[in-house]
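# 3D model of this:
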Amino acid sequence: MTTEGGGRGVLDGAFDLLETLSRAEHGAGLSELARDSGLPKATTHRLLEQLVARGAVQRHNQRYYIGRTLARLGRGWQPDPALRRASLVPCRTLARLTAAAAMVAVLDGGEMRVVAGAGTGAENSQHLSIADERVVRTAVGQVLLAAQPPHLLPPGYSWREWKRVRDRLTDHSALAIDHQDVAPGVYCFAASVSTRSGLLASISVLFSHQAPPKGTGELVARAARDVTRTLSTL
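The predicted model follows:
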């Protein structure tokens, strides 16, 4: 295999550069990238030009940034492909029965990721940081974070307040309900979903400036059971 700089493969060098760029919020220059990736400057320049040509990297005013092609490919990544497959039909059914946006989200590192959705606006917020107090106070955020170890305190909560939330959600069949608590006119119901991979997951339905119909809580709980049951067969 063709190697670059110290016996590393070309692909190794390219991924080292992309990894370095992913941490550079304001882009990086050639010398900075060569230093941080540990590649010779000539090799760094050659690889960058190849990556720019493929759209994986973009260049602006002698600085380099993650490119559109790489960003597009990254959106296809799934933290749990089986969960997405199991969620598609229950999400569509829930959205149809409630005339609202339904989605399944997981807690992946420091982000809440939507893995499946149905209804208008269901997948508009693909990645939300759990460092955002508004996110952790949503019904979805409460369900996901309540399954974490008890010594972890989400931002914006006191220990006493968070204990009340956790105690309310310890039962897997329990619902978190947000009645305009985070934003005026927004209602959200969320329930936990059990996954085989160990990821924390929830299914929820979101109403914007419309009152939830009667029986919404049971519909969400049923959808959670459907996702869990389908997962067990995959």
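# Please count neighbours and contacts with C-alpha atoms only from this point.
OK.
# Scan this structure for its longest helix.
The residue-count maximum for a helix in the chain (DSSP state H) belongs to helix 81-98.
# Just list the residues touching the residue nearest the centre of the chain, thanks.
With distances taken as Cα atoms, centre = their mean, Arg113 lies nearest the centre of the chain, 1.7 Å away. Contact analysis of Arg113 by Cα atoms under 8 Å, 6 or more residues apart in numbering lists Ala105, Val106, Leu107, Gln126, His127, Leu128.
# To compare against the first, here's the next sequence to fold:
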Amino acid sequence: MNTVLGKAMTVLSAFTADDHGVGFAELQRRTGLPKATLHRLLTELVEVRLLDRDDSRYRLGRQLFELGMRASVERGLIEVAIPFMEDLYERTHETVHLGVREGTEVVYVTKIGGHRQASSPSRVGGRMPLHCTAIGKALLAHAPDELRTEVLAGPLPRRTPRTITAPGLLANQLDSIVEDGVSFEFEEAAVGIVCVAAPVLDAADRPIAAISATGPITRFRPQTHATQVRAAAAGISATLARRSQIDSTQL
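Just a heads-up that it's a prediction; the model follows:
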């Protein structure tokens, strides 16, 4: 990306969901940009509020959040999903996630968790590989055949001792997910964390998103909440379909 816009995107993309402030030297290491170029871009990004600067450290600015919330697809999805997520949280009292697929990764678009929520690796705006998360497997199971083939062709990075890295085993799980309507994760993305998820599908059974309930293995039994998670996903799907019909009649 040799254009100014491309270089600016390189800088913004260098921040991760876990960053609370990144110094100049670390940003140069992540971006590979010359010092003078990086300094000029950082100054301009701060001026337009896409970045905030605190002493010598930088973080993504509030303006980015505001722009992101204007994205029509995600905004509409979140507005519809929140009541179902809140209901699922009241039923499970565990962390509830909503995620969408981007390439071969899950992007977490929102989450609800109480005071005792599990310490999971997910962050709003964060990403995880499809193959090692319940949301990811729910999305992958209903994805186009080409994507499933791509993911199963590997590699399947191991994040914990229980991450599924055998393509045949993962393929069998994906087939079961399509049949059962729910997916499970047992300490595959983080040790001590278990999860159950279900896909939010459109009228053609294409995955729009997926919803999950996540908790610590010491107290959460995902199998006992499969019906509730499946119902929440179905409710989001039905509401989105109704909205789509109303919008089409108003055109």
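# what's the TM-score here?
Taking TM-score structural alignment, normalised by the length of structure 1 as the basis, the two superposed chains have a TM-score of 0.68; 205 aligned residues with a Cα RMSD of 3.8 Å.
# Packing partners of the longest helix of structure 1?
Contacts defined by 3 or more Cα pairs under 8 Å, 6 or more residues apart in numbering; DSSP states H and E place helix 81-98 of structure 1 against strand 101-108, strand 111-118, strand 200-208, helix 216-231.
# What ranges does the stretch 151-251 of structure 2 have for its strands?
In the stretch 151-251 of structure 2, the strands defined using DSSP state E, counting those that start in this stretch lie at 183-186, 193-201, 207-216.
# The second one aligns to what range in structure 1?
Right, strand 193-201 of structure 2. Mapped onto structure 1 using TM-score structural alignment, strand 193-201 of structure 2 covers residues 186-194.
# Show residues contacting the matching stretch.
Taking Cα under 8 Å, 6+ apart as the rule, stretch 186-194 of structure 1 contacts 138-140, 143-144, 172-180, 200-212, 216-217, 220-221, 224-225, 227-228.
# and these, which are buried?
Neighbour counting with 16 or more other Cα atoms under 10 Å marks 138-140, 143-144, 175-179, 200-208, 212, 216-217, 220-221, 224-225, 227-228 as buried within these.
# can you count the residues close to the closest residue to Arg148 of structure 2 other than its chain neighbours?
In space, and not counting its chain neighbours, Arg148 of structure 2 is closest to Leu140: 6.4 Å by Cα to Cα, 6 or more residues apart in numbering. When neighbours are defined as other Cα atoms under 10 Å, Leu140 of structure 2 has 26 of them.
# What lines up with Leu140 of structure 2 in structure 1?
Matched to structure 1 by TM-score structural alignment, Leu140 of structure 2 sits across from Leu145.
# Can you classify its match by secondary structure?
helix (DSSP: H, G, I helix; E, B strand; the rest coil).
# Next up, the contacts around Val182 of structure 2.
Each residue near Val182 of structure 2 by Cα under 8 Å, 6+ apart is listed here: Ala138, Val196, Ala197, Ala198, Pro199, Ala226, Val229, Arg230.
# Can you measure across stretch 200-219 of structure 2, start residue to end residue?
This stretch, stretch 200-219 of structure 2, spans 26 Å end to end (Cα to Cα, to the nearest Å).
# what's the helix or strand for the residue of structure 2 positioned farthest from its centre?
The C-alpha centroid of structure 2 is most remote from Ala36, which lies 34.3 Å away (Cα atoms, centre = their mean). If you go by DSSP states H and E, Ala36 of structure 2 is part of helix 35-47.
# got the contact list for the helix or strand following that helix?
Using DSSP H and E, the helix or strand that directly follows helix 35-47 of structure 2 along the chain is strand 51-54. Contact with strand 51-54 of structure 2 is made by Gly21, Leu42, Leu45, Val46, Tyr58, Arg59, Leu60, Gly61, Arg62, as judged by Cα under 8 Å, 6+ apart.
# Among the residues you listed, which one is most surrounded by other residues?
The contacts of strand 51-54 of structure 2, ranked by neighbours (other Cα under 10 Å): first place Leu60, 23 neighbours.
# Name all residues that make contact with that residue.
Taking Cα under 8 Å, 6+ apart, one finds Leu12, Phe15, Leu50, Leu51, Asp52 in contact with Leu60 of structure 2.
# now with 6 Å?
Leu60 of structure 2 makes contacts with Leu51, as judged by Cα atoms under 6 Å, 6 or more residues apart in numbering.
# Ok, the one 3 residues further on next?
With Cα under 6 Å, 6+ apart as the criterion, the residues that contact Gln63 of structure 2 are Arg49, Leu50.
# What separation do you get for it and Thr149 of structure 2?
38 Å.
# How about Leu201 of structure 2?
Leu201 of structure 2 sits 20 Å away from Thr149 of structure 2, going by Cα to Cα.
# And those two? Which one has more around it.
In this view Leu201 of structure 2 and Thr149 are compared by other Cα under 10 Å, and Leu201 has more residues nearby, 21 against 12.
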